[in-house]
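> Pasting the sequence and the predicted model now:
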Amino acid sequence: MKNAVLNTLVLLTMAVAFLSCDKEETIQSADLPVAANTFLTTHFAKAKVSHVKKEKEGLSGREYTVYLSDGTEIVFDKNGDWTEVDGSNNTAIPETFILAPIVSYVNEKYPDAKIASIEKDRNEFDVELTNGFDLVFDANGTFKRMD
């Protein structure tokens, strides 16, 4: 009886682990949500899409990662809203989609640096500069701290 319970427990654990694994597939950029394609054509019009990966993210749904020919990576959530933009090799990314208070703060405090990557969570933005500094802003773009 103990072996049967143990075997069942092991099988259930393996099944849960298998089902919770991220599923990843390569898709065409035309298969991205409309908002993601609009973002790309508006803010990265000169860059070509190299490839796109669609990944199932457990309970949070789908996530799309777009790889541009210049090495930039952009992550979109299931609705096509950007969650992360990372320039390649610490190069500057366009600032046209970044909150104005963040851009102003960086330009004022770090005039020789540019924004190399930005990640947004529910309540804050994590901004990495080309000089290596990592800044955190709240959801409104107010500076909170340096990490």
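Yes, it's here. Numbering: from 1, shown residues only.

> only C-alpha atoms for contact and neighbour calcs from this point on.
Fine.

> residue ranges for the helices of the protein, please.
Counting by DSSP state H, the chain has these helices, from start to end: 2-20, 34-43, 100-109.

> and residue 80, which of the ones you listed is closest to it?
Residue 80 lies closest, by CA to CA, to one member of the helices of the chain: helix 34-43, at 4.4 Å.

> what's in contact with that closest one?
Contacts with helix 34-43, where a contact means CA atoms under 8 Å, 6 or more residues apart in numbering, come from 29, 30, 76, 79, 80, 81, 82, 94, 96, 97.

> Pull out the buried positions in that helix.
Using 16 or more other CA atoms under 10 Å as the burial criterion, the residues of helix 34-43 that qualify are 36, 37, 39, 40.

> still on that earlier bit, restricted to strands, list the contacts of helix 34-43.
Taking DSSP state E, the ones among these that sit in strands are 76, 82.

> from the contacts of helix 34-43, which is closest to residue 69?
residue 29 (13.1 Å).

> how many other residues sit next to the closest residue to the closest one other than its chain neighbours?
Distances taken as CA to CA, 6 or more residues apart in numbering put residue 52 closest to residue 29, at 6.2 Å, once the chain neighbours are dropped. Applying other CA atoms under 10 Å, we find 22 other residues in the vicinity of residue 52.

> Likewise for residue 65?
If you count neighbours by other CA under 10 Å, residue 65 ends up with 21.

> Residue 96 too?
Residues near residue 96, counting by other CA under 10 Å: 11.

> okay, pairing it with this:
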Amino acid sequence: MKTKLKLAACLLVGLTFSANAQKTVITKTDLPANAQTFLKTHFAGQEPSYIIKDKETFATDYKVQFTNNIEVEFDAKGNWEEVDGNHTSIPVAIVPKTIASYIKTNFANTSVTKISKDYKGYEVDINNGLELEFNSKGSFLRIDN
């Protein structure tokens, strides 16, 4: 009986937090300054289809969708967390130099189609179907498929 009560309490807490999530459509000028600079640098001349601000209980993040299906996700401070080309190449300048060099040396004639980063490091998808993992300094760790 106690476990059922605990489970019910956990579900209620989870529902409360998910009910507090708010997604709103915003404009480029509503993005944090870092995100605006990133978009001007890497996507100059491209207008987003839409930008969503996702405000949750403990975090806020932003998702920018372009007409060519490239998606960019930013944290609350406007730092990029993920750039997803949805199986098309993303701008090479986004990829840290050590990672780009590793890919050029070991996987010639491929391009990066997705990159995401967190406190542990980077995950990089290349157009031959491989997913590569790198540490936070850009050193290769493993192929993850």
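Noted; the coordinates are in hand. Treat the numbers as computed from the prediction; the structure is a model and nothing was measured.

> Can you add distance to residue 141 of the first structure and give the buried residues of helix 34-43 of the first structure back as JSON lines?
Output for those, formatted as JSON lines (distance: CA to CA, whole Å):
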{"residue": "36", "distance to residue 141 of the first structure": "22"}
{"residue": "37", "distance to residue 141 of the first structure": "25"}
{"residue": "39", "distance to residue 141 of the first structure": "20"}
{"residue": "40", "distance to residue 141 of the first structure": "22"}
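
> List the residues that contact the residue nearest to residue 29 of the first structure.
26, 27, 28, 29, 64, 65, 66, 67.

> What of residue 65 of the first structure?
Counting by CA under 8 Å, 6+ apart, the residues that residue 65 of the first structure touches are 52, 53, 54, 73, 74, 75, 76.

> Filter those residues down to the buried ones.
Among the contacts of residue 65 of the first structure, the ones that count as buried by 16+ other CA under 10 Å are 52, 53, 54, 73, 74, 75, 76.

> who touches the closest residue to the second one other than its chain neighbours in this structure?
In space, and not counting its chain neighbours, residue 53 of the first structure is closest to residue 26: 4.5 Å by CA to CA, 6+ apart. Taking CA under 8 Å, 6+ apart, we find residue 26 of the first structure in contact with 51, 52, 53, 54.

> Apply 7 Å and report the result again.
Residues near residue 26 of the first structure by CA atoms under 7 Å, 6 or more residues apart in numbering: 52, 53, 54.

> Contacts only, for the residue nearest the centre of the first structure.
Nearest to the mean C-alpha position of the first structure, by CA atoms, centre = their mean, lies residue 84 at 2.8 Å. Neighbour list for residue 84 of the first structure: 74, 75, 118, 119, 120 [criterion: CA under 7 Å, 6+ apart].

> Mind checking which of these are in strands?
Among the contacts of residue 84 of the first structure, DSSP E puts 74, 75, 118, 119, 120 in strands.

> mind putting those in a markdown table, distance to residue 111 of the first structure included?
A markdown table is the format used below for those (distance: CA to CA, whole Å):
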| residue | distance to residue 111 of the first structure |
| --- | --- |
| 74 | 25 |
| 75 | 27 |
| 118 | 18 |
| 119 | 21 |
| 120 | 23 |
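
> thinking again about what came up before, ok, the contacts of residue 52 of the first structure in the second structure: which stay?
Among the contacts of residue 52 of the first structure, the contacts conserved in the second structure (both residues aligned by TM-score structural alignment, their matches' CA atoms under 8 Å) are 26, 27, 28, 29, 64, 65, 66, 67.

> And the buried ones among these, selectable in ChimeraX?
Selection of buried members from these for ChimeraX, criterion 16+ other CA under 10 Å:
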select :29,64,65,66,67
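
> Which of the kept ones among the contacts of residue 52 of the first structure fall in strands?
Short answer: those in strands (DSSP E) are 26, 27, 64, 65, 66, 67.

> Please report how far the fifth one lies from residue 84 of the first structure.
When distance is defined by CA to CA, to the nearest Å, residue 66 of the first structure is 10 Å away from residue 84 of the first structure.
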